[in-house]
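**Q** give me coordinates for this.
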Amino acid sequence: MPIPTSHTAIATTSLRTLSAITVPTPIPSATEILIHVLWTASTPLDLHQNDSGLLVKYPHILGDGIAGTVVSIGENVQRVEVGDTVFGFSWLKQEGKAHQEFAVVEEWMVGVIPEGFSMQQAVTLPNNFVTVFHTLTADLGFETPWPKPENFVPQNEQDLILVWGGASSVGQYAIQILRYYGYGKIIAVASARHHEILRSYGATYTLDYNDTDIEAQIQTLGEVKFVMDCIGSATGSVLPISKVVKAGAKVAILLPVIVRDSGEDVQPVYGMDVENVDGVSWEEGVEVRGVRTHFYHHNEFFKEHLQPDIMPAMLKEGIVEPNKQKIIEGSTLLERAEKAMGALRRKEARGERLVWRVADE
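**A** This is a model prediction of the structure:
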């Protein structure tokens, strides 16, 4: 296809304001690829950045989940070819962000979509798939070898692992990946309507966060050794988790901590210090960490293999399955982006991803 010299991108240009801006279409360097971005999936980070200006310098192009077609490659690119359909988690620079018609990314930031999967399905994986692997290894210290050795048994096979927000995209992938590696005692906390599918993914126990005695229910199952908080709500998840974990437990909380949710007429409040959340007291000896997925590539093995090799293989082999999708419709790119942002504020996606078309093929 002809590659234009400029294209349209969706940026947050001031608090709670999205705009369609025109940006230059970059030329890939030796190790980069240029993607015609066709589909993306919205994330809570899009909402945090648009509604609070979190880590933003205006204008700031949004989106980090990409699915599209490779239209140009650098001279040293080895894994993909022009014409390949790829999916990936891209965040390093504005030219690589997902909510624009063309994005240039490093080759290691994408994988080729396996046959039999649509871009809409594939784009539900990258950011949260990467988040799971980074959290399990860097923050919780789990073993996730690839390829997995035959008869592999993890050291913490029988330790209780609490996944709070099991029906979230991160939670769903966490449960499936933990099951694959043989972690056998997973507590998934989610709304009751999601319990059946979470058990099919590998959850040993399913509990409803709406229950007033949720903390007591967790404690009856035994001592929780590891926690993955996929929600990061100060009162909704961090507080109850702090009441059930004891000295020696490891807790990983997805950042930012949500002190006050964004709403149609409500300004959000976020925090980045997981150890000092107002109203929350951690027992001495509990290790609490804030998850920083954007540093996952500091693990050299993950940088080279997590998105190019492991992610497509796990999808192809059925180790993980794509999240369900809620397709956002609209006549223009800006309209679709605005509708997706509104759906995030209203929490319309329950157990599914907000997926929408960026550019036409």
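**Q** from now on I want contacts and neighbour counts done on CA atoms only, so please keep to that.
**A** Fine.
**Q** in the stretch 151-300 of the chain, which spans are strands?
**A** Secondary structure of the stretch 151-300 of the chain (DSSP state E, counting those that start in this stretch): strands located at 160-164, 186-189, 205-207, 224-229, 250-254, 257-260, 269-271, 287-291.
**Q** out of the ones you listed, which is closest to Val130?
**A** Val130 sits nearest to strand 287-291 of all the strands of the stretch 151-300 of the chain, at 11.5 Å, using CA to CA.
**Q** can you give me the distance of Gly171 to Trp108?
**A** Gly171 sits 24 Å away from Trp108, taking CA to CA, to the nearest Å as the criterion.
**Q** to compare with the earlier structure, here is another sequence to fold:
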Amino acid sequence: MHAIVRHDDGSLSQQQVDRPTPGPTEVLIKNAAAGINPVDWKIRANGDAFGTFDAARPMILGWDVAGEVVEVGAGVTRFEVGDRVFGMPRFPRPAEAYAEYVVAGSREVARTPAALSDIEAGALPLAVLTAWQAVVDTLHIGEGDRLLVHAASGGVGHLAAQIAKARGAEVWGTASAKNHDALRDLGVDHLIDYRTERFEEIAVDMDAVLDLVGGSEHAERSVKSLRRGGRLVVVPGGDAIPPASMLDDAGVSATWILVEPDYASLEAVAAMIEAGSLRVVVGDTRPLDRLAELHEIGETGGPMGKLVATIG
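**A** Here you go, the predicted model:
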């Protein structure tokens, strides 16, 4: 099969590699679309941050999968050949999603909503699971909560804002001014242009902040937006968590999360999509053999939403 392989110098190229075979409890997916995420280009540029890739195998990046089940392993009861599925297998272990065929655990993927194209489904998994696990499982956002989402126009941010809104929250978002109208259309209540405004002077007394930007200085500024008892989640990395003394003085808590495969959350997301309360924005697509271009676009800021490689 064709796959995109990462080389030692950080470059990407399309190569022929062996097609995988599903084992017990696994399915083989004919991949139609693979979303591109910041973790992909960070590992491409800097190497295996998680230490989970096998140096003896070609390094194939990618975790977003959307396509059709073409083979099922022993013990699989959730799917049959021909089912459309989407998911984020194995993260942070290699899923090798930049390829024509992908093996996934049957409980790492969910049925693709009929309302979604393969490209839209391929845009969702890692970003929407990050959003769900931050907003629902970690921040426990509910009716009347005031939430500030940083990078609200990004792949995770535009989904997190909608999930919070659907749960009854009042949502603030930071984004460049060019994306404000689109975010209002997705339901964001208050928008802050991070290029010209200090968010901590506008979004105050927040119940929660979801920081998708990262960096210690940005997280420390986010503490100033929180009320006493507020919660901060930083996604890009635990090294950005503000000092304990600052958190104690402000009376707030902070943590970071690393997204995990979770079919139940994907099914909850699918229900939202079918109900019309969640939309995914696809910013750009390129065929698999031009996937390196999507990395370049993402690294330079890119358009609102997600970047997706089409396959086949």
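**Q** where does the TM-score land?
**A** Once superposed, the chains reach a TM-score of 0.87 (TM-score structural alignment, normalised by the length of the second structure), with 305 aligned residues with a CA RMSD of 2.5 Å.
**Q** need the winner for burial among the strands of the stretch 151-300 of the first structure.
**A** Highest mean neighbour count of the strands of the stretch 151-300 of the first structure: strand 186-189, a mean of 27 (counted as mean count of other CA atoms under 10 Å).
**Q** nearest to His60 of the first structure, of the strands of the stretch 151-300 of the first structure?
**A** Comparing the strands of the stretch 151-300 of the first structure under CA to CA, the one sitting nearest is strand 269-271, at 18.7 Å.
**Q** give me the contact list for the closest one.
**A** 52, 255-262, 277 (CA atoms under 8 Å, 6 or more residues apart in numbering).
**Q** in CSV: those, plus distance to Ile327 of the first structure.
**A** As requested, the contacts of strand 269-271 of the first structure are exported to CSV (distance: CA to CA, whole Å):
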residue, distance to Ile327 of the first structure
Ser52, 25
Leu255, 26
Pro256, 26
Val257, 28
Ile258, 26
Val259, 29
Arg260, 27
Asp261, 23
Ser262, 22
Val277, 35
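**Q** nearest to Thr31 of the first structure among the residues you listed?
**A** Distances from Thr31 of the first structure to the contacts of strand 269-271 of the first structure, taken by CA to CA, are shortest for Leu255, at 30.5 Å.
**Q** what is the neighbour count of that closest one?
**A** If you count neighbours by other CA atoms under 10 Å, Leu255 of the first structure ends up with 22.
**Q** now which residue in the second structure aligns to it?
**A** Under the alignment defined by TM-score structural alignment, Leu255 of the first structure corresponds to Pro236 in the second structure.
**Q** before we move on, what about Ile218 of the first structure?
**A** Matched across to the second structure, Ile218 of the first structure falls on Ala203, judged by TM-score structural alignment.
**Q** can you tell me the closest non-neighbouring residue to that match?
**A** Ser225 (5.8 Å; CA to CA, 6 or more residues apart in numbering).
**Q** if we can go back for a sec, correct me, but the match of Ile218 of the first structure touches Trp172?
**A** Yes - the pair Ala203 of the second structure and Trp172 qualifies as a contact (CA atoms under 8 Å) at a distance of 7.1 Å.
**Q** and for these two, which residues touch both?
**A** Leu148.
**Q** ok, the most centrally placed residue in the first structure to Thr293 of the first structure distance?
**A** Central residue of the first structure (CA atoms, centre = their mean): Asn128, 2.4 Å from the mean position. Counting by CA to CA, the gap from Asn128 of the first structure to Thr293 of the first structure is 9 Å.
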